[in-house]
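1. sharing a model that was predicted from the sequence below.
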Amino acid sequence: MLLEGKNAIVTGGSQGIGTAASLELAKEGANVCLTYRRHADEAQDVVQQIERMGRKAICMACDIAVFTEVESVVQATLEAFGRVDILVNNAGMNWDGVCWKMSEEQWDRVMDVNLKGYFNFTRHTAPLFKGQKYGKIVNVTSINGMRGKFGQTNYSASKAGIIGYTKAVAKELGAFGVNVNAVAPGLIETAMLKESEARDKIIDLAMAEIVLKRVGQPEDLASVIAFLASDKARHITGEVIKVDGGQYI
């Protein structure tokens, strides 16, 4: 197992990519603290699945945009597991609209969650990683942060910001044995997509771009996250790995 004895925090772990990442990390040996915003029952179900693997797991409600709530999550993880080795910044949101109609609230909320939320968790874990001279940070961005997407100026800007943030933090923490990388998914079939009224249209548009001609699954991303969180990736930092079936090409 790649992560035997390691302890991880996964934000947005109650659904989709976060759930798949939490389970994959546990499968590889890690104990996991996962955060959620609204889906308490689903989060508790993930905890139970992890515990059935013989790992420790806790879940905590958290608005990742609130600095003090994030601090509480990190402290609770330390109390439960003794230390933190891995941070997966995954939780995010979209609130779409063209730039000439987008409200200030739409812009600010997406930035607060998608960008400030990542800073909040990094800010509270980086001193731990620095002190123990070990840590793995994996940030979930998007190919739309690399190319932009119509109707998603706020989302695209936030995800582009994560890419720059990843590279800067990698430079700051590298001397302390901390690896900081990002994964950039294309279209992934999450619950949000399955429940969307425009699901078929979204898939059709994406499939016209996806070279491998299959819709990505959360597990496709989770396996890359687990690799980057392991010592198999010890000489990789500051990188952005696309997991998109060739959608960006």
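-> Arrived safely. All values derive from a computational prediction rather than experimental measurement. Residues are numbered from 1 along each chain as shown.

2. drop to CA atoms for contacts and neighbour counts, all remaining ones
-> Noted.

3. max-length helix in the protein?
-> The longest helix of the chain (DSSP state H) is helix 153-173.

4. now do the buried residues in that helix.
-> 153-163, 165-167, 169-170, 173 (16 or more other C-alpha atoms under 10 Å).

5. try stretch 22-42
-> Neighbour counts over stretch 22-42 (16+ other C-alpha under 10 Å) mark 22-37 as buried.

6. ok, now stretch 86-93?
-> Of the residues in stretch 86-93, 86-92 count as buried by neighbour count, 16+ other C-alpha under 10 Å.

7. cool, and stretch 234-245?
-> Buried-residue list, stretch 234-245, by 16+ other C-alpha under 10 Å: 237-245.

8. from the contact counts, what lies against the longest helix of the chain?
-> The contact analysis (3 or more C-alpha pairs under 8 Å, 6 or more residues apart in numbering; DSSP states H and E) places helix 153-173 against helix 104-111, helix 117-132, helix 144-147, strand 178-185.

9. how far out from the middle of the chain is that helix?
-> In terms of C-alpha atoms, centre = their mean, to the nearest Å, the centre of helix 153-173 is set 13 Å apart from its chain centre.

10. please apply the same query to stretch 210-218.
-> Using C-alpha atoms, centre = their mean, the offset of stretch 210-218 from its chain centre is 19 Å.

11. among the buried residues of stretch 234-245, which lie within helices?
-> Judged by DSSP H, these include no members of helices.

12. ok, and here's another one to check against it:
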Amino acid sequence: MKTPNHDMNEKICVVTGAARGLGRAISETLALAGATRVYACDINMAPAEDWIGNYSNITAIPLDVCDHHALSALSGRIMTEQGRLDVLVNNAGITRDALLEKMTESDWDRVLDVNLKGIFMMTRAMLPLMKLQDRGSIVSISSVVGTDGNIGQSNYAASKGGIISMTKGWAKEFVYGGAQIRANCIAPGFINTEMTQAVPEKVLSKMCARIPLAALGEPQDIAEGVLFLASDRSRYITGQVLKIDGGLVL
């Protein structure tokens, strides 16, 4: 069991892609840090059934980040139940990897829709709830692939690089008029999730050999970075990309 702290006391949070992997670790960490409510959202919340009941301050929300009507309904619900939003964590994302010559247009479109357009739509829907108090923290999960590229991931790299560019623009835009709404990114490296667990051991060994700290990261490593950027401990940080990659990209 993770150790509770109080960095999220009285804060209202939304996490997308929350059912498993990074999203689960982030949701649990924010809840244990004292959040009043964490709305844990995912297009398929079934994987969360074995853990989410352990937290009285987490609410499961089935949600497609590309569904305008669902986003509007979520915004309305949060407004009715909480009257504001303090933290938005844009974590939902997918991969459809292929070399460029074999990548289909549908694979390109789907990755850009979920990973980039989905974050745009989610943030646009949640921003008015932060503007009610002129403060808040938006943390979007990018990737080192978004800063340095990777073979066979043209669509993924474009989407993750786009998140970084959007975030930098938002960091300037959302403080207009004196508001304190911050926007930052986290760029994970190779993290021990279901995706990497499916990679053959021989390939994993080669991946680890490229990392100065000689190991995959854990979901909790990313969750701790999110907690920092979501909390008031980072109140003077905005428009930044925090790489959590064991030194993979230096």
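-> Sure thing, it's come through. Just so it is clear, the model here is predicted, and its values are computed rather than measured.

13. please state their TM-score.
-> After superposition, the two chains reach a TM-score (TM-score structural alignment, normalised by the length of the first structure) of 0.93; 242 aligned residues with a C-alpha RMSD of 1.3 Å.

14. before we move on, the earlier item: helices - which of the buried residues of stretch 22-42 of the first structure land there?
-> Residues of the buried residues of stretch 22-42 of the first structure located in helices (DSSP H): 22-27.

15. any chance of the buried residues of stretch 234-245 of the first structure in CSV, plus distance to Ser103 of the first structure?
-> Shown next, in CSV, are those (distance: C-alpha to C-alpha, whole Å):
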residue, distance to Ser103 of the first structure
Thr237, 36
Gly238, 33
Glu239, 33
Val240, 30
Ile241, 32
Lys242, 30
Val243, 31
Asp244, 30
Gly245, 33
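
16. which of the residues you listed fall in strands?
-> If you go by DSSP state E, those have 240-243 in strands.

17. the longest helix of the first structure vs the second structure, mean deviation?
-> When the second structure is superposed, helix 153-173 of the first structure averages 0.4 Å from its matched positions, counting by mean C-alpha distance after the TM-score superposition for the first structure.

18. and the angle from that helix to helix 117-132?
-> Per axes from the mean of the first three to the mean of the last three C-alpha atoms, to 10 degrees, the angle that helix 153-173 of the first structure makes with helix 117-132 is 10 degrees.

19. circling back to that earlier point, let me know the closest of the buried residues of stretch 86-93 of the first structure to Glu219 of the first structure.
-> The closest of the buried residues of stretch 86-93 of the first structure to Glu219 of the first structure turns out to be Asn90 (C-alpha to C-alpha; 13.8 Å).

20. quick one, what contacts the closest one?
-> Applying C-alpha atoms under 8 Å, 6 or more residues apart in numbering to Asn90 of the first structure gives the contacts 10-13, 17-18, 139-140.

21. give me the buried entries from those.
-> If you count burial by 16+ other C-alpha under 10 Å, the buried members of those come out as 10-13, 17-18, 139-140.

22. narrow these to those in strands?
-> 10, 139-140.

23. nearest to Gln217 of the first structure among those residues?
-> When these are compared for distance to Gln217 of the first structure (C-alpha to C-alpha), Val140 wins out at 14.5 Å.

24. which residue in the second structure lines up with the closest one?
-> Matched to the second structure by TM-score structural alignment, Val140 of the first structure sits across from Ile141.

25. now for the buried ones among the contacts of Asn90 of the first structure: which two are most distant?
-> Greatest spatial distance in these: Gly13 and Asn139, 13.5 Å, computed using C-alpha to C-alpha.

26. pretty sure Thr166 of the first structure sits against Thr141.
-> No: using C-alpha atoms under 8 Å, Thr166 of the first structure makes no contact with Thr141, being 9.6 Å away.

27. need the overlap of contacts for the two.
-> Taking C-alpha under 8 Å, 6+ apart as the contact rule, Thr166 of the first structure and Thr141 both touch Ala182.

28. Asp112 of the first structure: which of the ones in helices among the buried residues of stretch 22-42 of the first structure is nearest?
-> Ser22 (23.3 Å).

29. mind listing what the equivalent of the closest one over in the second structure touches?
-> In the second structure, the residue matched to Ser22 of the first structure (TM-score structural alignment) is Ser27. Residues near Ser27 of the second structure by C-alpha under 8 Å, 6+ apart: 15, 18, 38, 40, 58.

30. next, count neighbours for the last one.
-> Neighbours of Ile58 of the second structure under the rule other C-alpha atoms under 10 Å: 21.

31. the first structure: which residue goes with that one?
-> Ile58 of the second structure maps onto Ala57 in the first structure, by TM-score structural alignment.

32. for Ala206 of the first structure, which non-adjacent residue is spatially closest?
-> Here the nearest residue to Ala206 of the first structure in space, its sequence neighbours aside, is Leu187; by C-alpha to C-alpha, 6 or more residues apart in numbering that works out to 6.8 Å.

33. I'd like to know how far Leu250 of the second structure sits from Ala214 of the second structure.
-> In this view, Leu250 of the second structure and Ala214 of the second structure are 14 Å apart by C-alpha to C-alpha, to the nearest Å.

34. these two - which one has more neighbours?
-> Ala214 (14 against 7).

35. returning to what we had before: ok, the contacts of Ser27 of the second structure in the first structure: which stay?
-> Mapping those onto the first structure (both residues aligned by TM-score structural alignment, their matches' C-alpha atoms under 8 Å) leaves 15, 18, 38, 40 still in contact.

36. closest to Lys133 of the first structure out of the buried residues of stretch 234-245 of the first structure?
-> The closest of those to Lys133 of the first structure turns out to be Thr237 (C-alpha to C-alpha; 14.8 Å).

37. that closest one contacts Ala170, doesn't it?
-> Yes: counting by C-alpha under 8 Å, Ala170 is a contact partner of Thr237 of the first structure at 6.1 Å.

38. quick check: neighbours shared by the two?
-> Jointly contacting Thr237 of the first structure and Ala170 under the rule C-alpha under 8 Å, 6+ apart are 179-181.
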